[in-house]
Structure formats: structure tokens, C-alpha cells
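A.B. asks: Sequence first, then the predicted structure:
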Amino acid sequence: MKGIKWLLLTTVVIIFGVAVTSYFWLRLSLPLYQGEYPAAVANPVNLDRDALGYLSVSAADRNDAAYGMGFAHAQERFFQMDLARRSASGTLAELFGERALATDIERRRHRFAERAATTLTEFSAADLQILSAYSRGVNDGLASLASVPFEYHLLGADAMPWQETDSILVIYNMYLELQGKMGRDEYAMTVLRQAIPESWFQFLQQHSSDWQAAIDNSEVTPVSLPDAPYPEVLRAAGPCIECTPKDSADLGSNNMAVMGRLTSHGKAIVANDMHLTIRAPGTWYKVQLNWRQDNEWQQVTGLSLAGAPAIVVGSNGHIAWGFTNSTADWHDLIKLQLSEDGKSYLTEHGWQPLQNHYETIKIKGAEDYSLQLQETQWGPFINYGEHTFALRWVAYDNNAVNFNLLKLETTRTTEQALALGAITGIPTQNLLVADKDGNIGWTPLGPLPGRQVTDWDTAQDWSDGSNFWSANLSSEQYPRIYNPEAGVLWTANARSVGGEAYRLLGNGGYDLGARGQQIRNNLLNKGQLDEQAMHQIQLDNRALFLGRWQQLLLDVLTPEVTAEHQLAEYRLLLSQSSRYAAADDIGYTLVQQFRQQTIELLFAPLSALLEQQGSRSANLKFSLETPAWAMLQARRTDTLPAGFSDWSQLLVKAVLDSKQQLEQQHGSLQDSRWGRQNQAKIRHPLSSAIPLIGDWLNMPASEFAGDRHMPRVQLPSFGQSQRMVVAPGHEQDGILTIPAGQSGHPLSPFYRADHQYWLNEVALPFLPGPKKYQLRLVPDA
């Protein structure tokens, strides 16, 4: 007994010792927040932080402001910055070993490291100065830490210095995140088009006429079910590993703008919540930059992306702006005609040799991996299924990345901001902008290629020269909307425009439109709007999209069906639903799972078809909701999957299967509230690799309200990566909230500082609060 007590005491002492040692080891890489630090600046730079770590940089000029922001980014987020540059350049295996090799091989085909070096040579002198100052700030911020960020100790790796090209790689990484389908969508569409009659292809791939809310008021006409029989290949599922079909694009971001004539204070307002994968720390870093330019004090406030010296979205007191991903068509998949020896491909100028590029991937703990890349004049050589293609992507153009986004910082009017669309090098976004005089506008911000391609949605042969991309569109050719008659604008990753504007943008897998429609109706029906009203629209989790599915489910649950399958409790819980995606709502879970299971039963054969050809239903450019609902309304026997004799049989099976899945997952229907189904998984990238204390790095496993197809998009690790509402010139009433916190260091007071506010819908101020910490960067003699 005495021995056991000594063993327990020794264990406790060891654990305590490890904890104390770990604490002091972690403190070595904790950022310096107060005092003075000698720095490579021309004049003193103040880095002020409020109680939540919101950064204010004050400098004599824009270069020193960039230095200060780079210094702070490195203090708080260097490891995350490193992951972004490595993701784009294909060097993750240097940190993570062979587990990252497949990702590095896939990323190397884009040769972004080489492209970044070329792009840098085309920057203006002014932008180069800002970029150089930012990079010096990053490296000095890293050097200011007593020890490198803790992640490098855990990985047994070095923190490599920041180069000017690395900031370009960070933007290329956003191309990968926002436009990363790499032609998989066009391959899936090609497979489908070749497998079924054209009438059925047109029916399946139509834009939704039920859920549309284009900002130019354009409408699409529904495509009716064809008279021809349903294709047999879409009725009988062949063998497949994963036959669960998925919607092409459920997710994205929200943006709203309201003219001054509709607001309580007469100022135009922009509200923006960008939807991305949510990690700890998050994507965005709150910062205000203050500097003098041409004897005038400049101030711009908003969100920065660690790794780049720009304010991405925010306000400069004259204009405010926000983004949603355009979800337009940025790739073309090109059918290649190869020579018999496979070394050449046919072009309009005859046979051309494939260009070979040789690269070496360094792998932690293993031998280097030699990689041969092949490329055509259009882009890299790529295989899908058993077929060979080339990939044409706007990200490969020389003007895909530049720093003209910085021009928004000093732009004064909405019209001036709209003119920046054609010259800005970022993954093309829907820009909504408002100015202090009450004007608002929309335009694509980023490159738009001039295109002559027979069909943008399927792979085409470019060998005879009839299909090609020309120079990017000029500013005069860009579609724009300025001060619409209704006084409001919105974008939500669905089709935003029709007609000629749509023909310039194409379809990259638009969202269904339910979110956009709900936002539009909120804006038009709320009367006079202010910042708090806009914030409430961002938080709107009414389940309008699922309303018709709930009614369908109630109709399926006839007294006979309810009694036969013992579904009385199920039907009661369904009838008690609040029709919100609320954390405590069980009925919402039942409807959501019923819809998902119904679509799975209907389109499992389609998924099998695509899988057999090396693709997936998630890559299709259309949502399965539109054809599914039309087929449900028509209830034609020939459109039933094999194995079902009538539609009632299919729908009852969807009820029973979805009920069984929930009971297996949660134990009972009573425990199947939406919050358990939608529980937070906001994690640090290394938490799963750290025994015992790894979970400490993660945010709490909170139960989320919100879902797809509603303004409050929120899934376990994807959703509103920020909520911003601001009127230029009226920033004191603005709102800015992020998940997790400013810092990537778990001992920082800012690691979780914003999270509870974001989680509990608290509208934090847009402007930084009172100064609590000040680090003064002074010129190093």
C-alpha cells in the first residue's frame, strides 16, 4: 500500500514538473507586447493593442506601417503564414514528412514558387518597397521572440526567413482555397454529358428557378422533365466505394450593401461575413493602419491576412468594402491529342513537344523525392480517370497576383473603387463597396479572361485554334451595378447576374441561391436599416429552405405509415420544430437528414457513374436540389431508382434510414438535437499530434446554430470566419468579430479572446478599443 502511495506521489510530481517545464518552455515564444524594440524603420512605429489584441499601427509612412504589420503578424501568426506559403509552393513535406508528399506533388504541378519569382519582377517600385518593408518586419518580428514558435519545436524543424515572394505565395494559396477545383468539375460534367441524352443533361444541370435572387433582377426559366425516359444509367447503381451524392456548392460567403437613403443615419453600410474553414487561430487578423501620405493622415481599419501587407476588407473612412467568392468559371479543361510516343501534343501550329520540368521534394525523415512535371502551352498536363488533359487556369497568368488591392486603402468613392476591378490581382471576388456619400456598387474584383470556348462546362479540344483565351477584359468591359433602384445589393455565391454579364463570368458551381434570396428579402422587408439590423441578418438561421421538405415529410407520415413503422415520437418531434437551425431543435435535424437521405437514394446511381470514371458528384456544377424537387413533384415511375416500385416506398425508406442513422449516432431521437449534429471542431493544426494536452489548443466543442442554405452558414469547422458591418465615416457604430482570437500562441491573452463573443453573437466594435499594450519600434542606430 505504501509503495502504491509513493508511486502515485511520484507520478503527480512528474506530471507537475512536466507541466511547469512546458509552461516556461512555451513562454519563450510568447510575443513581446510592451516596451521598446530597435527596428529597421525610418521613424518610430507604435504597435498598440486593446484588451482583445486588436492591433493599431501608427507610422510616419506606409512603408513603416507595412513593417509594423509584418512585425505583429510574425509575432502572432508566423507558423500559420509558413503553412500558407508551403501549401502553395508544395513544401509541406519538409515539415510533416511523407504524410504531406501527395499534397506537395499535387501542388508542384502549378509551379507557384517559380511564378511568384516572375511576378515579383513585375511589381511597381512603390509596391516593392511596401513588400520589402513588410518582409523585414516579419523577419524582425520572428527574431524578437526568445524562441521560435512552439510548433517548430514539436516538429523538430527550423523557422525559415520570410522572402518577398512568400507574400505572393500566400495569395496563390488563396487561389487554391477559393478556385481549387482544378478542372475536376468540368471532367465530371463531361462524363455526365457523354453518358446521358442531352435533354436530361440540360434538365439536371439547370440553375434553380425556385431559389434565385440575382442583383440585376435577371431570371432563369425552369427546364421541365424531358418526355424521354429517364436514362437507365441513372436508375441502377453500379459498384462504388462511396455512393453518397453531395451538392456541388452549398457554402460560401455573404455580402450586403445598403444605400444611405435607406439607413437610419444616412450613411451607406456594408456587411460582410466570409465563409471559410475555421481553425485556431482563424484566417483573419484585426488591424488598423495609421500613416501620413502627402501631408494627409490616412487611416484604414479592418481585416488583414497574415502573410500579406494589405487590409483585405474594411473601411478607410471614405469607402467600406467586403468580398464574397465569385464562384464563376476560372478553369478550362483541354482535351489533348497526343502523339503515338506520348511526347508531343497537337496545337493549331502543329505538334509541339511537352515541356518537362524537374523538381525535388525534400521530405522530413526520408530521402528526397524526384518529380517530373509535364506542361503544355496552355497549362500543366493532368490526368482524370484514364483521360489526359491540360488545365488552363487564370491563376497561371502574369497578372493573377499584384498588390493593386492596396489602392482601396486610399480610394475615396464607390465609382473609383469599381474601376479597380480589372487591374487587381487576387482570386476574383464579388466586390461590394459603399461610400460616405451614400452610394453603393458591385463589380468582379480580379482578372476576367477573354474567352472563346465552345462549351465552358465540359472539356474541349483546343488543337485547331477555335477555342482559346485572349487577353483579360479591360475595365470598360467589366460588369458593374451602381446605385440600384431598390437601394440594396447582396451576393451569396449564387448566380449574381444574367445576360451578357453572365456570359463573361460563366458558372463555377454556383450555390443554389436560397441564402441570397433570404438575404435579399430581409434587406427589402426590414424598412430602415442600421448596423445592428444588418448584423441580425448575418445571424438569420430561419430554415426557409427546408420548409417545403418539412411539409413533404409531414405528408409522408400519414397515420397509417406512422402506426406501421412506430413513428409517433418521430412525428411529434418533427411537429415541434421551431423551423430554425437552432442548437436545441430536434425537428430541424430530422428534416435535414430526411432531405439528405432522399437525395442520396435518388442519385446514388449518378454518384456510382461518376466514381467509376474517376470523379465524384460533389464536382458537378449544379445542385442536386433542383432536379430532385422537380422529380418529387412529378413522381414519374420511370425516374425512380431501381428497386423501388413507387415514390411512397422511396420516401418511407428515406425516413427510416435517416432515423436509424441518427439513433446510431446519438443514441436516441431525443438526443438528436441540431447542436449535437453541428458541434464545433475548431482545431489547431497540430493538436491531434500532441498527446494528453493537444485538445487544449482547440476551441471548445460548442453546439452551433446555423447550417447551409441560410445566411448563418455554420458547420463544425466551416462558416462565418468573420462578421463585419460598417458605414464609412461612421465607423464608431460598426461591428467586427472573429472566431478564436488574434494570436496563435496558446499562452497569449489573445489566443481565445474573441471566441466567446463570436460564438454568442456579441457585436464587438469595428474600431479598436482603448490601448492596453504598446510596443514601440524605434529606429535601430
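C.D. replies: Perfect, I can see it now.

A.B. asks: use CA for all of it now, contacts and neighbours both
C.D. replies: Fine.

A.B. asks: Go through stretch 536-554 and flag the buried ones.
C.D. replies: 537-546, 549-550, 552-553 (16 or more other Cα atoms under 10 Å).

A.B. asks: which residues of the stretch 51-200 of the chain fall in helices?
C.D. replies: 62-89, 93-96, 101-108, 112-120, 125-143, 150-155, 164-178, 184-195, 198-204 (DSSP state H, counting those that start in this stretch).

A.B. asks: ok, structure two:
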Amino acid sequence: MKTTDGIILPMALLFRWLLRLASTAVLLGLVAVGLVYYLASRSLPDYDKTLAVAGTTADIEIVRDNAGVPHILARSDRDAFFGLGYAHAQDRLWQMTLMRRTVQGRLSEIFGRRTVETDTLMRRLDLHTLAVRSVEAQDGATLDSLAAYAAGVNARIEEVNDRSLGRGAPEFFLFNAPLAPWQPADSIAIVKLMSLQLSGQFRNEILRARTSLRLPEAERLEDILPEIPGAGTAALPEYAQLFPGAKGQQFAQGRPEGPLSPVPEPDFAGASNAWAAATGRTAGSGTLLANDPHLGFTAPSTWYLARMDLATGGVIGGTIPGVPAILLGRSEQLAWGITSAYLDDQDLYIEELDPENNERYRTPDGWKRFRTRRSIVEIKDAAPVTVTLRWTDNGPVLPKSRFDLAGITPPGHVVSLAWTALSDTDTSMSAAIGLMKADSVEDAFERSDTYVAPAQMLTVIDDESIGMKLVGAMPERDAAHQSKGRMPSPGWIESNRWQGILPDSANPRWIDPEGGIVGNTNNKVIDRPFPRHISYDWGDSQRVQRWSAMMQGRAVHTRDSFIEAQLDTVSPAARTLLPLIGRDLWYTGEAAPEGTPERRRRRALDLLANWNGEMNEHLPEPLIYAAWLRALQDRLIRDDLGPLADDYDHIRPLFIERVFRDVDGASAWCDVVRSAPTETCTDIARLALDDALVWIDERYGSALESLRWGDAHQARHDHPVLGEVPVLRYFTNIRQSTSGGDFTLQRGLTLGHGRDPFANVHGATYRGVYDFADPDSSVFISSTGQSGHFLSRHYDDLGQLWRRGEYIPMSLDEDLARAASVGVTRLVTP
């Protein structure tokens, strides 16, 4: 017994101490969780309060409806902009801070070494300095609006500091980011940042140059990077000849840009849909407009829904936090939408260095010194980095280490960038604020004359007319430009340089066309010869086909038919390509036993043969099709392009169509150069299908009929910072099964690489449909929610509506807003 007791007593004692330690650990954990929740919840905005603020001329009411949309009711324009600034800072202060730090090149001060490359690039582009200089170029009304908006933002920052409101957002507890007062230049800088995020022409130049160096036959370049055929829908010498020194250089491997980089890959450089119908093509008595701009998915969304009362009347629609304007939406007289124009407003130049003095570069008039300035990048927990910024007459010098520039830059040369957004007299902000006050299509087009960047197709309706116009500065090029702006060109040759900016009258526009419908899906809108062309590289050659069919399939349209088109998930690319690549495979195989690759291939082909091309999240066919096309394109180009094939990670329908139709001998891509036999396109299509089925089996299982496109095509609304933090990412990231694809009107652009190449990462972050037969029946939605605070119920409450294709009312009726309000904030004069 003694021995037994001697063993039992210490074990009981150990158990009691383990229980105590475990209880203490649980208690401490609960205290820690409670403390974190308390600190984080302190920054949740109180929407129902009265606050005395300085800087207003009269009391302001901010009525938030049940979706969290602020209705800013003010007696003057100045107070309305003050209220918008305050509302933006209440809900999206961290987002505004992050965008401002990005454009300033100051991310590394809070994130350390991982964002140094992004900061140094932004310092080289110098967008914030250009924005500061552009303040003086704005008209008087815009200056007043910018100042009032900044005062509203700063009123919220002051309130956060004075009342210890959790630093304004939970992220400020994790990242020490001191808040400087908001300035008018900060708002202009954010517009310039958006220009960068929507610009991909210079990346296309690099890709074309790299590809031309890799392909032995010049005609093959036109296969994989063709010009968009046709006259447009609305209603080059070899690179090696230009730079022999670049031939045969080692290619830099393509790689994703650094964390929080605002520079998109070419496939992600903005997209959108917009279309309008005149009264003769609508079932009601008014005009119609639908718009859904496409951006990268984030949590929260880029867009923030808001309503303002101006002297000219109420305005409601989508804003970007940090920018004092309804950028798309409607007023009492007008509705407007925007789509990326794909204007070729960027050119790269190869600048020759003086071999005797690398501080000079060659110009048409001889050697000239770079304009230089030193800039210090402060880095958290590391020594600062000093960057020497260099500018030529053409633009800022870009580092060879970025964007695979090393592979196309000859020794003794550097690369500079010409871009319309690099203007220190940028009046885009004045144009955006003026547009809210326009009262007709003609007035809107006139007010847009001063818009610079990012270039957009502006679609506008009033109660009688419809119209569409390209807004943005168009570079004037010489007809003798060596590459026509399609590839980097020698910067010292006068004819390659920009000759200025074309007058606004050169921008194409359409008003009240005979057919009664205008629209844009980022497609080619007009066929004009160089140098007054718009672009050689457009964002769409497929969606426009489906849009045209849907618009012309009805004699008249309604709000609901426009919504139907916005949510359409039929892929015209699938309908075109499947009959081509499968024509020799369908119904031609021999009988094969269950479990063999041949039998599995037959089952996949049978499913695809009966499919209508609808990229529905619940169907297996979209996944089989997408995996097949991805494997097929890789087999077609891998042996010719080598590692460069990784940069072609999205399907190029025109290329595949050219190959399988053998346009100008394009079927040569089907033969594997490094193999002895001569492969046919049928051989490659069959092998690619087998590749796809093996990949599907490894990733999703062998039951083809049970596959779901939505499992692969999940929309990723990830928090740009907290989305990578363990545990927190489960609270901040929003994932949703979605329909659509790369080429559907309900566009869901896929990631293109990695473990989940079909993840949905870019699409309609805002949808709006405006009906002037009954303006208050207009509707809109954003892809997440109004709040940037992950503890708020408005963080993701709109996301499920967006996923299901639902909308919320877009009314200017003040009584409706008050009836459904979740709080009224009163900003009163002290």
C-alpha cells in the first residue's frame, strides 16, 4: 500500500497542478482575446451621435441606411465634401492610409524590408510630388472641395486621437503608422495611384519585346500577340533589328511583383462593362445605363457607396476612399459609368548612356545630363536606403531589376517610361468633380475635356440622350515611330518621341447613334490608322460578342434585361474554341474499359459535347474546359518560348483560334520542335486533354460528374495586409464560390498560376443599373461591404448579395434613407 500510495499521491498532485496551469492558460487566453476585442472594437464607428467639429459652415447630417451607405445631407457643397471626408475616414481610414503610403513610397516604414522594392519604384515614378504640383492646376471649385474633404478626414482623425477610439482601425495596433493630416494633394495622388493600377501598356511592350527575341520566325509573333481584327465596336520592325545588342541575352525569369505592389500584371490592368440604351430601345419612357467596373478583389472593396447633396442636386454612386467625388453613379439629371479604355498612353524608351560619363544619356541633340535627386527610404528595423532618382526628357528611369527589363536592355543602356499620368498639371480631379454637376450628355463631355488619366470610356445618359466618349490625354506620336509604340524604342531618335498631347477633339465619341445602344467591354472601339490609333492591345475580344448578341436579341430593354446581361455567365470563347479543338476527338474513339485514360477522356468529351458554354459554379464542364485550354496553350507554346511561357498564364482565344484554323500557317505551333515526329493539332489537343484530366484527378478527384466549377473558381476578397496573418486571416478574408470566367460578361478573371490557377481574383467590384424611367428604382452593389473594420457587420454584408447577383436600392429619396437608417451622425458647428 505504501508503494501504491507513494505513487498515487504525487500523480494526484501533478494532475492538480496541470489543471491549475491549464485553467490559468485558458483564463489568460480569454483575457487576451477580450483585450484584443476591446481594443479592436474601440475603433468601430458610432453612427448615431452628435459631434462638434470645426471647419463647417452649417450643421451636417450623415444618415446611414441599413446597408451602411451614408447619405450626406448638407446645406452647401463645402459641407457636403466635408461630410464625405468624415464618412470615408470613419469606415476606411486604414485603407486610405495604406494607399497614401503606397503612392508616397513609405510602406517600408511600417512593413520593413519586404516592401522596399515597391517603395523605391514609387519614388522613381514620383507620383506624389507630381500630385503636389498639380494642386495649383485645379479650378477654384475643386480646390474648395479638396480642402473641405481634407478637413472632414482630419476631423475624424482628431476625434480618434482625442477620444482614444482605438487608433481609428484595428490595423494601427499591429503596424505603427503615425497619421499625418490629410492634404488636398493626397487625394490627387490616389487618382494617380489608380492610374498606375489600371495601366498595363508598358508591360505589354516588354512582353512583346521578350517574345520577339525568343521566336525565330517573325510571323509567329503575330499569332500569339495578334492585333484585334475588325473595325471596332462601340455603337513593326523586329525588336532585334532595333537593338541588336539585346539578341541572345539571358532572359530574366518572370516573377510576381513585391507585396502591396500597385503595378498589375498585363492581364490584370483593369477591365469593365458599360452599356446604355436610348428611349427608342427601352420599354419605359427613359434611358437606361448599366456599369460594372472590374478591379482586383480585396477586403474591403476598392469602392465605397455614398450619396451627397450638392447645390446642383443629389448625387449617389461609387467613391474611392481618399477621393472626394462620386466617380460613377447618378445625379438627378445624369447617370454615368466608366470602363478601362486601354488607350496606349505609355511608351518605353531605351536610353543610351554616354560611355565616358554614365550621368549623361543620348538625345537627338547630343549627350544630356539626367535630372537626378536623392531620396531616402526609411525601413522598419533596418538601415535606410538611399535611392538616386533619374529622369530623362522622356520620363523616369526604371530599374533593370523590375518587370524583366534586364532581358531586353542592351549593355550600356537604361529604360525610361513616358506616361500621361506623369503630369504635374493633372486636372483629372477637376474633371471628376465637375462631372457630378453636369446636367446633360453634352455638358458631361465638355467637363471631361480636362481629364488626363487613367484613360476611360465614359458612358453617359440623361433623360433624353445617351453617349460614350474616350476621356484621357492621348499622346501625339510621329507617323515614323519605329515600333509604333508596340515595343521599347530608341529614346534618342526624334521620331520615336512624343510630339505632345492631341487635342480633346481627337478623342472618339458617340452621341445618340441610330441603333439606340452604345457600350464597351474593353473591346476595340474604333479602327484608326497609326499614329491616331487608340491602341494595339485591347482588354477584350470575346465579351463584346456576347454583349452584342444580348443587346440585339431584344427590340427593347428594361432594367431587368440590363441586369441579366451584367450577370450573364456564358463564355463566347468556349463556344468558339471547343468545336475547333475537339472536332477530331468527339465520337471518334474506340471502346475502352472503365478506369482507362481513354474511357475517362471519352466521358469528359461527352460532357463537353452537351455543354452550352455556361460557366456556372455548380457545373463540372467549366472546370474540364478551363483545365483543357490551360494545358493546351502550354503545350502549344512551351517548346517555342521556354520559361517565357510562364508569362502566358491566361488563355489567349485569338491565338488558339488562329492555330486551329491554321491562319497564315499558325498550325506550326502544334508541332513540337524538339521531337522527331511531326505532331498535328489533333495530337496536341488529345494530349492536353489527358494532361488536364490527370491534373483534375490529383486536385479534385476522379468523379468528373461531381466536379464543381465554383470549388476552383472561388472569389478571393483578401485583406491586403491581415490576409496573410495566421488566425486573423479567417476573420478578414472573404471567400465565395462564384460563376463566370475570364471571358464572360459576369467576369471572374482567374489567378492563372500556382496551386489554384482558377481562383477568381479580379472582377466586378461594383455593379450599378440606372433607369431614368423611374430613377429611384435604380440599383447598385459593391463586392464586400461599406466598412473596413472586420468586426463590423457592414464588413461583408453586401458580399453575399453581390455573389447571388442581387442589388440594393439606389434612391435619392431622403425619407427612404431615414426610414431604414441604422444611425444618424450630426456634425455641428461649435
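C.D. replies: Ah, there it is. Quantities reported herein were computed from a predicted structural model and do not represent experimental measurements.

A.B. asks: Just give the TM-score of the two.
C.D. replies: The TM-score (TM-score structural alignment, normalised by the length of structure 1) is 0.90; 744 aligned residues with a Cα RMSD of 2.7 Å.

A.B. asks: So which of the buried residues of stretch 536-554 of structure 1 is the closest to residue 343 of structure 1?
C.D. replies: Residue 343 of structure 1 lies nearest to residue 545 out of those, by Cα to Cα, at 51.6 Å.

A.B. asks: element containing the aligned partner of that closest one in structure 2, please.
C.D. replies: In structure 2, residue 545 of structure 1 lines up with residue 573, judged by TM-score structural alignment. Element membership for residue 573 of structure 2 (DSSP states H and E) is helix 572-581.

A.B. asks: centroid residue for structure 2?
C.D. replies: residue 295 (2.7 Å; Cα atoms, centre = their mean).

A.B. asks: what does it align to in structure 1?
C.D. replies: Aligned counterpart of residue 295 of structure 2 in structure 1: residue 276 (TM-score structural alignment).

A.B. asks: Need the residues that contact whichever strand or helix holds that match.
C.D. replies: Under the criterion of DSSP H and E, residue 276 of structure 1 resides in strand 275-277. Contacts to strand 275-277 of structure 1, defined as Cα atoms under 8 Å, 6 or more residues apart in numbering, come from residues 251, 252, 253, 254, 713, 717, 718, 719, 720, 721, 722.

A.B. asks: would you list those in a markdown table and tack on secondary structure, distance to residue 694 of structure 1 and neighbour count?
C.D. replies: Listed next are the contacts of strand 275-277 of structure 1 as a markdown table, based on DSSP: H, G, I helix; E, B strand; the rest coil; distance: Cα to Cα, whole Å; neighbours: other Cα atoms under 10 Å:
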| residue | secondary structure | distance to residue 694 of structure 1 | neighbour count |
| --- | --- | --- | --- |
| 251 | coil | 29 | 25 |
| 252 | coil | 30 | 28 |
| 253 | coil | 30 | 26 |
| 254 | strand | 33 | 29 |
| 713 | coil | 28 | 28 |
| 717 | coil | 17 | 17 |
| 718 | strand | 21 | 19 |
| 719 | strand | 23 | 23 |
| 720 | strand | 25 | 27 |
| 721 | coil | 23 | 23 |
| 722 | coil | 25 | 22 |
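
A.B. asks: what would the residues you listed look like in a markdown table with distance to residue 343 of structure 1?
C.D. replies: What follows is these, written out as a markdown table (distance: Cα to Cα, whole Å):
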| residue | distance to residue 343 of structure 1 |
| --- | --- |
| 251 | 41 |
| 252 | 41 |
| 253 | 43 |
| 254 | 46 |
| 713 | 48 |
| 717 | 44 |
| 718 | 43 |
| 719 | 45 |
| 720 | 47 |
| 721 | 46 |
| 722 | 49 |
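
A.B. asks: who touches residue 532 of structure 2 in this structure?
C.D. replies: 476, 477, 506.

A.B. asks: Could you grab the helix/strand/coil label for it?
C.D. replies: Under DSSP: H, G, I helix; E, B strand; the rest coil, the three-state class of residue 532 of structure 2 is coil.

A.B. asks: Good, wrapping up.
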